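Asker: Please find the sequence and the predicted model below.
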Amino acid sequence: MGMSNSLELLEKMNLRVAEELFVEQLNRKNISFEAHVQQIELIDKQVTEFEAAVSMLARYVSLLESKVRSSYHNSPV
C-alpha cells in the first residue's frame, strides 16, 4: 500500500511540475506577444498620422488644381 501511495504522489508531483512549466512557457509567450502588440499599435498610430497627412496633401493638391483651372479659364488666349 505504501508503494501505491508513493507512486500516486510522484505522479501528482510530475503533473504539477508539467503544469508549472506549461504556465511558465505561456508567460514567456505572452511577454513576447505583448512586445508585438506594442509594435502593431505604434505602426497603427503612424499609419493613422500618415493617412491624415496624405488627406491634407490631397486637399491641397485639389485646391491647387482648382486654382490652375481657374487661371486658365480667366487668362486671355
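Answerer: Sure, I can see it.
Asker: alpha carbons only for contacts and neighbour counts from here, please
Answerer: Noted.
Asker: okay, which residue is most central for the chain?
Answerer: Geometric centre of the chain, nearest residue: Ile40, 2.4 Å, by CA atoms, centre = their mean.
Asker: State the helix or strand in which that one lies.
Answerer: Secondary-structure assignment from DSSP states H and E places Ile40 in helix 2-74.
Asker: quick one: that helix to chain centroid distance?
Answerer: 2 Å (CA atoms, centre = their mean, to the nearest Å).
Asker: before we move on, the earlier item: roughly how far does the residue nearest to the centre of the chain sit from Phe50?
Answerer: According to CA to CA, to the nearest Å, Ile40 stands 15 Å off from Phe50.
Asker: ok, and here's another one to check against it:
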Amino acid sequence: MQKLKMYLFASVTILLLLSGCNTKETNKDIFQYKDSNVGDNSAVGNIVYKLPGAQQLSGIELKTKEEPYGIILNYGW
C-alpha cells in the first residue's frame, strides 16, 4: 500500500512538472503592444493574430470615429 501511494505521488508530481514546463509561444510577446491605441491598425492586428483562435479570424473592424472606441472581430467558424 505504501508503494502504491509513493508511485501515485511521483506520477502526479511528474505530470505537474511536465505540464508546467510546456509553454506555448502564442501570447509570449503580446505585451509589447500594451500601450497601443485602438486607431493603430498594425498594433491591433498584431495583438489579434497572437490570440487563441486567430486561425478562424475572417476580419477586423476598428470603430474610431466616435467614443466609445472599439474593435469588432469577425470569426468564420
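Answerer: Good, I have the coordinates. What you see is a predicted model; the values in this text were computed from it and never measured.
Asker: Just give the TM-score of the two.
Answerer: Between these two chains, after superposing, the TM-score reads 0.38 (TM-score structural alignment, normalised by the length of structure 1); 40 aligned residues with a CA RMSD of 3.1 Å.
Asker: I'd like the distance between the residue nearest to the centre of structure 1 and Leu15 of structure 1.
Answerer: According to CA to CA, Ile40 of structure 1 stands 37 Å off from Leu15 of structure 1.
Asker: Equivalent analysis for Glu65 of structure 1, please.
Answerer: For Glu65 of structure 1, the distance to Leu15 of structure 1 - CA to CA - is 73 Å.
Asker: Over to Ser32 of structure 1?
Answerer: 26 Å.
Asker: swap in Ala52 of structure 1?
Answerer: Distance from Ala52 of structure 1 to Leu15 of structure 1, by CA to CA: 54 Å.
Asker: go on, Gln25 of structure 1?
Answerer: According to CA to CA, Gln25 of structure 1 stands 15 Å off from Leu15 of structure 1.
Asker: for Tyr72 of structure 1, same thing?
Answerer: Counting by CA to CA, the gap from Tyr72 of structure 1 to Leu15 of structure 1 is 83 Å.
Asker: which secondary structure element contains Ile71 of structure 2?
Answerer: Element membership of Ile71 of structure 2, judged by DSSP H and E, is strand 70-75.
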